[in-house]
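J.: please find the sequence and the predicted model below.
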Amino acid sequence: MARPTTHPTSRDVAQAAGVSQAAVSLVLGDKWHGRVSEPTAQRVRDAARQLGYRPNLAARNLRLGHTRTVLLVVPALTTEFFAGVYTGAARVAADHGFGVVLYPSPQGIGPARNPFASARAALDGVIASSMAADALTALHDDRLPLVMLDSDPTAGPGTTTVNLDIADGTRQIAEHLLGLGHRHFLHLAADIPSWTFDVRARELTHRLTTVPGTTLRTARAALTIDAARTATETALTTAPGTTRPTAVVCDDDQLAAGAYKAARRLGLRIPDDLSVTGLDDLALATAIDPELTTVHLDAELFGARGMHALLAVLDGREPDAGDIPVHLVVRGSTAPPQAP
C-alpha cells in the first residue's frame, strides 16, 4: 500500500480500509465493540498502521473538553523526594494517556500562582504535594479536580488527600530510641507551618510523654543543612544545668546532616555520644558517616497513588482509602546512650 505524500487523515484510512470515516473513528477511539465487526476493526487498524496514521489528539481533546494534562505543584525542585513523586505520577499518567506538567511554587509552600491564563482551559486536574489547601486558591478557584499529597485530610470539601503514614513513622522512631534506652531528646523541627510537620511534632510529644522520666526540647530550623547545624549547636550548648539530650530526632534527612555537623563541631561522636534520626531516606542518608537511621518514604509510590486518585476523581469513582505505610530503616547513627 503506497503511503500518501502528506500526513494521512482519517479519510485516507477509511478509503484504504473500505469503510466509512465514522467506522474509523469508532475503531481508533476503541468504541467499536458491538457496532463494528472484528474483521472490519482489524482492517481499519491495519490500514492505519500501514499508512502511519496518528490521530489528532489535540483536536479530539478539544472536542471532548479535555486536555489530558495534569499539573503537579511542589514546594521546590531541590530535593530528590519531589523528583520521585513526579516520576511516579508521570508513569501512571503516561499509562492512561495523560501528561504531567511539573510546577514548583515560587513561594514554597504557598501561595501558588496560576501559571496559565485559564487553568480550567489548560488542565484536567491538579496534584499538589506538601502544600496547604489555601495555598492553591488561584488554581482551585477554577474548580479543577484537586488531589493533595501529604496534606491535612480535613482541609475541606472538594479536596481529595493521599498521605504517607507520617504519624506511624514518627512513632516508629520514638519506639526505636526509647527501646535503646534514650530518655532525653531534642526535636530538630522544620521551621515551616505545614500539616505534615505538625503531625511529626504532635506524635513525638505524645509518645514520649507516656514514658516517665523523659525530657523533650525543640529547636527549629529552615530546611537547609547550615540552618540545622546552627540550630543544633545552639540547642546543645545552651540551657546550662539541664540534662543534655542523648538523641536528636530530625524532621528530615537534610536536618539530620546539619545535626551531624553540629555534633562534630562540639566534639560529640555519633552514635556514641549522640544518636540521630532522620525522615525521608534520601540518598544522603547512606552518604553520611555513620549511615543514618531514618524512615523510608516511597516517593514514587506516593506520586503514583496521587495520580491514581486524580484519575478516579475524573472518572467519578471513589479513590482508594488509607495511608501509605512507611518503615524505619535502622543504620549506624543510633545506639544505646552512654552512662552519664
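T.: Here it is on my side, so go on. Numbering: from 1, shown residues only.
J.: please count neighbours and contacts with C-alpha atoms only from this point.
T.: Will do.
J.: what about residue 154, neighbour count?
T.: In terms of burial, residue 154 registers 9 neighbours under the definition other CA atoms under 10 Å.
J.: now the helices: where do they sit in the stretch 201-340 of the chain?
T.: Chain-ordered helices for the stretch 201-340 of the chain, with DSSP state H, counting those that start in this stretch as the definition, fall at 225-237, 253-265, 284-287, 299-314.
J.: quick check: which of the ones you listed is nearest to residue 100?
T.: Among the helices of the stretch 201-340 of the chain, helix 299-314 comes nearest to residue 100, with 9.6 Å by CA to CA.
J.: could you pull out the buried residues of the closest one?
T.: 299-311, 313 (16 or more other CA atoms under 10 Å).
J.: ok, those residues vs residue 229, which is closest?
T.: For the buried residues of helix 299-314, the minimum distance to residue 229 (CA to CA) is 26.0 Å, reached by residue 299.
J.: next up, the contacts around the closest one.
T.: The contact partners of residue 299, by CA atoms under 8 Å, 6 or more residues apart in numbering, come to 81-82, 84-85, 88.
J.: 10 Å - rerun?
T.: Residue 299 is in contact with 80-89, 164, 280-282, 305, counting by CA atoms under 10 Å, 6 or more residues apart in numbering.
J.: for residue 150, same thing?
T.: If you count contacts by CA under 10 Å, 6+ apart, residue 150 has them with 128-132, 161-166, 194-197, 302, 323.
J.: now, these that are in strands?
T.: Here DSSP state E is the test, and the contacts of residue 150 give 128-129, 161-162 as lying in strands.
J.: nearest to residue 218 among those?
T.: residue 129 (25.6 Å).
J.: now that closest one. Nearest residue, chain neighbours left out?
T.: The shortest distance from residue 129 to any non-neighbouring residue, by CA to CA, 6 or more residues apart in numbering, is to residue 149 (4.5 Å).
J.: and the one you found, how many neighbours does it have?
T.: The local packing count at residue 149 equals 26, with neighbours defined by other CA under 10 Å.
J.: what strand or helix carries residue 40?
T.: helix 38-51 (DSSP states H and E).
J.: just the buried residues of the contacts of residue 299.
T.: Buried residues within the contacts of residue 299, defined by neighbour count using 16+ other CA under 10 Å: 81-89, 164, 280-282, 305.
J.: need those residues in a markdown table (columns: distance to residue 177).
T.: A markdown table is the format used below for the buried ones among the contacts of residue 299 (distance: CA to CA, whole Å):
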| residue | distance to residue 177 |
| --- | --- |
| 81 | 25 |
| 82 | 28 |
| 83 | 30 |
| 84 | 29 |
| 85 | 29 |
| 86 | 33 |
| 87 | 33 |
| 88 | 32 |
| 89 | 34 |
| 164 | 22 |
| 280 | 17 |
| 281 | 17 |
| 282 | 21 |
| 305 | 31 |
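J.: tell me which of the residues you listed is nearest to residue 338?
T.: Out of those, the one with the shortest distance to residue 338 is residue 281. That distance is 26.3 Å, counting by CA to CA.
J.: quick one: contacts for the residue nearest to residue 129?
T.: By CA under 10 Å, 6+ apart, the residues touching residue 149 are 73-74, 85, 127-132, 160-164, 196, 302-303, 305-306.
J.: ok, and here's another one to check against it:
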Amino acid sequence: MQTREPAGGARPTSKDVARAAGVSQATVSLVLGDKWRGRVSERTADLVRQAARDLGYRPNLAARSLRLGRTRTALLVVPALTNEFFARVYAGAARVAALHDFGVVLYPSPEGVGPARDPFASARAALDGVIASSMAAQALDAIRGTDLPLVMLDSDPADPGAAAQVNLDIADGMRQVTRHLLGLGHRRFVHLASAVPSWTFEVRARVLASALSGVPGASLSTFAAPLSVSGGREAAERALAAAGPRPTALVCDDDILAAGACKAVRRLGLRVPEDISVSGFDDLALATAVEPELTTVRLPAERVGEAGMSALLAVLSGRSPDADDLPVTLIPRSSTAPPPP
C-alpha cells in the first residue's frame, strides 16, 4: 500500500487516511475508534492502522465524544524488560495508544517479579488507567484500590479487581505441545515449570497433567526452575539424574528454560532430539538462535499489547472490550523427534 502526504504539509485528516487505505471515512472512524470488530475485516483494519501510522495521523480530540481520561496516560506494568516478550507487549500497546493521542509509561518491577513502589507520588492523579501482566501482579499493591481502571494481561479470569482482561489461549497451547509429543511416541515426560507464582504458569501445569492423565503408560515429573538459562539447566540436570527410567521429553514453560534444558542434555553427553526432545513456550528470538532450533508455542506478544490498550480505551469510553482469548500456535522445529527405541 502506498500513501500520499496531504498537500501543503497540512495535518493529515481522517479523509486522508481513508483515501490512502482505499476505504470510507466511516470505516476509518470505526477502526481508529476500536469499534470495527464484527463490522470490518481484520485485513481492512490493518490497512487503516498502517495508513494512519504512515501519514502520522492523530485524531481531532476536540471532535471526539469518547469519555477518555484526564492525562491521556496509561501505565504498563511488566516483570522486566530483560524478557523480549514484554518489550514486544509494550510495542503493541504504544502503537495503539499513539493512534489515540495516549502515552504509555512503562514500569518494570525492579526485581523482575515481586513488590514494586508506586512510580508516582499519586498514581490516581498521574494516570488514566493501568495495564499489567499477571507476572507482575505483586507490583500492583500501590495501585489496586484506587479508582483507576485496571486491564490485566494473561491473568485469572476470576480476578475481581480487573475492569477488563486480555488472555492468550495458554491452555490450548499446552494441549498442542502435548499432542505433538504424544504423536511422536513420547510417554516419559518432565515438566520444567517456572518457579514464578502466576496464573499463566498454573494453567500450563494443570493442562499438561490433565492431558497425560488418561494416556496408557504416560508418566510426568515436575521440576521447578527460576526463569533463567542457568535455572533451566540446573532443573533439567536434576530431572535427568533422578532415579528411574530416563525421560524422553522435557516440556518447558518458556524458551529460556528450554535453552537451559538443551545445555543440560549436552553436558550429560546426550543429544537433542535423538535422545531427548525439548519444547519451549513464547517463540522468542532465542528459539531460532539455539541449535537445534526449538519447537515452541508462538505467543502474539505485540497483539497482547495492542489488545490491552484497546481494552483500556474501551473501558474509559464506556464500551465493553473484546473478551475473546488470543489464539496461539505450535511451531514444530528440530528440537523434538520420536523417542529413542
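T.: Cool, got the structure. The shown structure was predicted, so the numbers you read here are calculated from the model rather than taken from an experiment.
J.: these two touch, right, residue 197 of the first structure and residue 131?
T.: No. In this structure, residue 197 of the first structure is not within contact of residue 131 by CA atoms under 10 Å, at 11.3 Å.
J.: out of those two, which sits in the more crowded spot?
T.: Regarding residue 197 of the first structure and residue 131, a neighbour count based on other CA under 10 Å identifies residue 131 as having more, with 26 against 20.
J.: would you map the strands across the stretch 51-200 of the first structure?
T.: With DSSP state E, counting those that start in this stretch as the criterion, the stretch 51-200 of the first structure has strands at 69-74, 99-104, 125-129, 146-149, 159-162, 184-190.
J.: corresponding residues in the second structure for the second one?
T.: This means strand 99-104 of the first structure. Here strand 99-104 of the first structure aligns to the second structure at residues 103-108, judged by TM-score structural alignment.
J.: which one in the second structure is aligned with residue 254 of the first structure?
T.: So residue 254 of the first structure corresponds to residue 256, using TM-score structural alignment.
J.: related to what we said a few turns ago, okay, the helices of the stretch 201-340 of the first structure in TSV with distance to residue 174 of the first structure next?
T.: What follows is the helices of the stretch 201-340 of the first structure, written out as TSV (distance: least, CA to CA, whole Å):
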stretch	distance to residue 174 of the first structure
helix 225-237	19
helix 253-265	16
helix 284-287	18
helix 299-314	22
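J.: now render the buried residues of helix 299-314 of the first structure as TSV, adding distance to residue 99 of the first structure.
T.: Written out in TSV, the entries for the buried residues of helix 299-314 of the first structure read as follows (distance: CA to CA, whole Å):
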residue	distance to residue 99 of the first structure
299	19
300	16
301	18
302	17
303	14
304	13
305	16
306	14
307	11
308	13
309	15
310	13
311	12
313	17
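J.: looking at the residues you listed, which one is closest to residue 64 of the first structure?
T.: Distance from residue 64 of the first structure was checked for each of the buried residues of helix 299-314 of the first structure by CA to CA. The minimum falls on residue 311, at 16.3 Å.
J.: ok, for the equivalent of that closest one over in the second structure, nearest residue in space, not its chain neighbours?
T.: Aligned counterpart of residue 311 of the first structure in the second structure: residue 313 (TM-score structural alignment). Counting by CA to CA, 6+ apart, residue 313 of the second structure lies nearest to residue 68, which is 7.3 Å off, once chain neighbours are set aside.
J.: the residue minimising distance to the centre of the first structure and residue 251 of the first structure, how far apart?
T.: Centroid-nearest residue in the first structure, with CA atoms, centre = their mean: residue 85, separated by 4.1 Å. The gap separating residue 85 of the first structure from residue 251 of the first structure is 19 Å, by CA to CA, to the nearest Å.
J.: tell me the contacts of the alignment partner in the first structure of residue 335 of the second structure?
T.: When the two structures are superposed using TM-score structural alignment, residue 335 of the second structure falls opposite residue 333 in the first structure. Contacts of residue 333 of the first structure were listed using CA under 10 Å, 6+ apart, and they are 247, 260, 269-272, 274-278, 285, 288-294.
J.: neighbours around residue 74 of the second structure, how many?
T.: Other residues within reach of residue 74 of the second structure, judged by other CA under 10 Å, total 27.
J.: doesn't residue 100 make contact with it?
T.: No. Assessed by CA under 10 Å, residue 74 of the second structure is found out of contact with residue 100, at 11.7 Å.
J.: need the residues touching each of those two.
T.: By the contact definition CA under 10 Å, 6+ apart, residue 74 of the second structure and residue 100 are jointly contacted by 94, 313.
J.: on that earlier part again, looking at the helices of the stretch 201-340 of the first structure, spot the one closest to residue 103 of the first structure.
T.: Comparison of those against residue 103 of the first structure by CA to CA identifies helix 299-314 as nearest, at 14.2 Å.
J.: average offset between that closest one and the second structure?
T.: Compared with the second structure after fitting, helix 299-314 of the first structure deviates on average by 0.4 Å (mean CA distance after the TM-score superposition for the first structure).
J.: which residue numbers in the second structure go with stretch 290-301 of the first structure?
T.: Stretch 290-301 of the first structure corresponds to residues 292-303 in the second structure, going by TM-score structural alignment.
J.: residues in contact with the nearest residue to residue 311 of the second structure once chain neighbours are set aside?
T.: Spatial nearest neighbour of residue 311 of the second structure, chain neighbours left out: residue 321 (4.9 Å); criterion: CA to CA, 6+ apart. Counting by CA under 10 Å, 6+ apart, residue 321 of the second structure touches 34-35, 163-166, 307-308, 310-315.
J.: give me that answer again for 7 Å
T.: Contacts of residue 321 of the second structure were listed using CA atoms under 7 Å, 6 or more residues apart in numbering, and they are 164, 311, 314-315.
J.: nearest to residue 16 of the second structure among the residues you listed?
T.: Taking CA to CA as the measure, residue 16 of the second structure sits nearest to residue 314 out of these, at 24.9 Å.
J.: do you know how far the closest one is from residue 143 of the second structure?
T.: According to CA to CA, residue 314 of the second structure and residue 143 of the second structure sit 20 Å apart.
J.: try residue 156 of the second structure
T.: Per CA to CA, residue 156 of the second structure is found 18 Å from residue 143 of the second structure.
J.: kindly report the same for residue 255 of the second structure.
T.: Computed with CA to CA, the distance linking residue 255 of the second structure and residue 143 of the second structure is 31 Å.
J.: for the counterpart of residue 84 of the first structure in the second structure, what are its contacts?
T.: When the second structure is aligned by TM-score structural alignment, residue 84 of the first structure is paired with residue 88. Contact analysis of residue 88 of the second structure by CA under 7 Å, 6+ apart lists 301-302.
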